[in-house]
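Asks: sequence and predicted structure are below.
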Amino acid sequence: MKEKIFIIEDEEKIRRELGTFLNRYGYDIVTSDNFENIVEEALEAEPNLILLDINLPYYDGYYICREIRKTSSVPIIVVTSRDSDMDELMSMNLGADDFITKPYNTEILLARIASIIRRTYRSNDMEIFPCRELKYNISTSEIEFDDKKQELTKNESKILYTLIKNKEKIVSRDELMKCLWQSDEFVDDNTLTVNINRLRKKLDEIGAVGYLQTKRGQGYILG
């Protein structure tokens, strides 16, 4: 079951881009531009986590955080361009779980979200993603099959994470390229091919032959 994230952000472009980015990593995204009733909408959505801007119409993020905390302990990450110590202190005192400033590194934001969700909802064994007999440990970047293990590089791990979150579904090359583009490295079409081939070789070496399949003209599927 996918975790649900409710984004409270009044700038439509940022809201849309952030939603697209997080959706790519397997999260269900809910947003709203009804800021007059945003507290009610956020609570009705029953998200696993809320990303909350401070500068908003009608009510600021501090008020929203305080109102949500009256009835819910859902994790809240404050995401804002205001970066004073006082803003961070106020956010934490009102019950926010984390504070990150714009412009933020998307990988850091992703890691903060994953960490809070893991801490709140999962036990340690939930860091392991299964696909039939194959196990992928996201915390150690290792794959295991038939008691054999292989360590993955950062890019191989990103590709496998995207595939395993969409297991038994075709993931296009374009989606995987976008996943790799989140790093500072230049990524071209050949880089993706090289990393796919290396990942497939490592799967084959531990006995998980045929798990990573190429769908010509469509992309790749793990299953």
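Replies: That came through, no problem. Numbers count the residues shown, from 1 in each chain.

Asks: going forward, measure contacts and count neighbours with C-alpha atoms only.
Replies: Fine.

Asks: residue contacts, M90?
Replies: Listed by Cα atoms under 8 Å, 6 or more residues apart in numbering, the contact set of M90 reads Y62.

Asks: which element is it on?
Replies: Applying DSSP states H and E as the criterion places M90 in helix 85-93.

Asks: helix or strand right after that helix?
Replies: strand 98-101.

Asks: what's the following helix or strand after that following strand?
Replies: Downstream of strand 98-101, the first helix or strand assigned by DSSP H and E is helix 106-121.

Asks: which neighbouring elements make contact with that following helix?
Replies: Applying 3 or more Cα pairs under 8 Å, 6 or more residues apart in numbering; DSSP states H and E, one finds that helix 106-121 makes contact with no other helix or strand.

Asks: in the chain, which spans are strands?
Replies: With strands called from DSSP state E, the chain shows them at 4-8, 28-31, 49-52, 76-80, 98-101, 128-131, 134-137, 142-145, 148-151, 212-215, 219-222.

Asks: included below, for side-by-side comparison, is a second structure:
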Amino acid sequence: MFKLLVIEDDESLFHEIKERLTQWSYEVYGIQDFEKVIEEFSEVKPDLVIIDIQLPKYDGFHWCRMIRAHSNVPIIFLSSRDHPTDMVMSMQLGADDYIQKPFNFDVLIAKVQATLRRVYNYNNDQIHLKTWAGATVDYEKNTISNDAGTIELTKNETYILKALIEHKNKIVSREELIHQLWEDERFISDNTLTVNVNRLRKRLVEIGLGQNIETKVGQGYIAKEGAST
């Protein structure tokens, strides 16, 4: 049974989310003290976090940073705010998805299910290590290493890199990436994919591989095999 932590201060909404998700056999926890979110997160050890942006004391962005400081657990943001920068900010902080309030509970459940399948099932592949552009990618540990060092990736970043490497030196369309990563393109925006790929490229710059993920305007992305020069 997957454990979900819902960081939501609206009690009526939290209880409705809990009731809906419990019907799908998820074990759902809430927050008792919004000044001790990290302590409660560490105690629950959830498999997925659903977090509102507007919270007492500190906002959801703050707690996302705190969680990402020591965990790659998948995070889905909820927000009643409709400013595009909120979605961009959440993705830059390492969130896996973003849901605008008010939302349809069927959409929430579909996103939770797709995220859990993506994060916890693809690691069952028999081959966990892959060599690419002079670096070693570890799909289990979510890391990529070369002579310049080792960097840790989020689950989404690893999955995007994996999808591109499997078709290295060939263009992977944006539509195909969206379908593979989120399983149903109706539930994700084109902008969210852009944010995730840009974040991955920035991480790869740290070990000299930023130029190996190339954007093909109007077509998609390509993972080049040759080392960057």
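Replies: Arrived safely. Fair warning: this is a prediction, and the values are worked out from it, not measured in the lab.

Asks: just give the TM-score of the two.
Replies: Put the two chains on top of each other and the TM-score (TM-score structural alignment, normalised by the length of structure 1) is 0.54; 125 aligned residues with a Cα RMSD of 1.7 Å.

Asks: and the helix holding M90 of structure 1, how far out from the chain middle?
Replies: Helix 85-93 of structure 1 has its C-alpha centroid displaced from the chain centroid by 25 Å (Cα atoms, centre = their mean, to the nearest Å).

Asks: then stretch 98-112 of structure 2?
Replies: The answer for stretch 98-112 of structure 2 is 15 Å, by Cα atoms, centre = their mean.

Asks: can you give me the buried ones in that stretch?
Replies: Y98, I99, L108, K111, V112 (16 or more other Cα atoms under 10 Å).

Asks: ok, of those residues, which one's closest to F14 of structure 2?
Replies: L108 (12.8 Å; Cα to Cα).

Asks: which residue lines up with that closest one in structure 1?
Replies: With TM-score structural alignment defining the correspondence, L108 of structure 2 maps onto L109 in structure 1.

Asks: who's in contact with its match?
Replies: So L109 of structure 1 contacts I100 (Cα under 8 Å, 6+ apart).

Asks: so I143 of structure 1 sits right up against Q150, yeah?
Replies: Yes - at 5.4 Å, I143 of structure 1 and Q150 qualify as touching, with contact defined as Cα atoms under 8 Å.

Asks: neighbour-wise, which of the two wins?
Replies: Taking other Cα atoms under 10 Å, I143 of structure 1 and Q150 do not tie; I143 has more neighbours (25 against 16).

Asks: now do the same for the more buried one: its match in structure 2.
Replies: In structure 2, no residue is paired with I143 of structure 1 according to TM-score structural alignment.

Asks: with the one 10 residues further on instead?
Replies: Correspondence of T153 of structure 1 to structure 2, assessed by TM-score structural alignment: none assigned.

Asks: one more: T80 of structure 1?
Replies: Checking TM-score structural alignment: T80 of structure 1 goes with S79.

Asks: so what's its match up against?
Replies: With Cα under 8 Å, 6+ apart, S79 of structure 2 has these contacts: D52, I53, Q54, Y98, I99, Q100, K101.

Asks: that older thread, for the helix holding M90 of structure 1, give me the average deviation versus structure 2.
Replies: Its aligned residues in structure 2 lie a mean 0.4 Å from helix 85-93 of structure 1 after superposition (mean Cα distance after the TM-score superposition for structure 1).

Asks: and the helices in structure 2?
Replies: 11-22, 37-44, 60-68, 84-92, 105-121, 155-165, 174-182, 190-205 (DSSP state H).

Asks: relative orientation of the longest one and helix 155-165 in degrees?
Replies: Relative orientation of helix 105-121 of structure 2 and helix 155-165, computed by axes from the mean of the first three to the mean of the last three Cα atoms, to 10 degrees: 70 degrees.

Asks: give me the angle between helix 105-121 of structure 2 and strand 75-79.
Replies: Using the same axes, to 10 degrees: helix 105-121 of structure 2 against strand 75-79 is 160 degrees.

Asks: residues near V197 of structure 2, how many?
Replies: 19.

Asks: aligned counterpart of it in structure 1, please.
Replies: Using TM-score structural alignment, V197 of structure 2 sits opposite a gap in structure 1.

Asks: from R68 of structure 2, how far off is V197 of structure 2?
Replies: According to Cα to Cα, to the nearest Å, V197 of structure 2 and R68 of structure 2 sit 18 Å apart.

Asks: contacts only, for the nearest residue to P75 of structure 1 once chain neighbours are set aside.
Replies: Nearest non-adjacent residue to P75 of structure 1, counting by Cα to Cα, 6 or more residues apart in numbering: L49, 4.9 Å away. Neighbouring residues of L49 of structure 1 by Cα under 8 Å, 6+ apart: K4, I5, F6, V74, P75, I76, I77, I113, I117.

Asks: was I right to think the third one contacts I50?
Replies: Yes - taking contact to mean Cα under 8 Å, the distance of 4.8 Å between F6 of structure 1 and I50 places them in contact.
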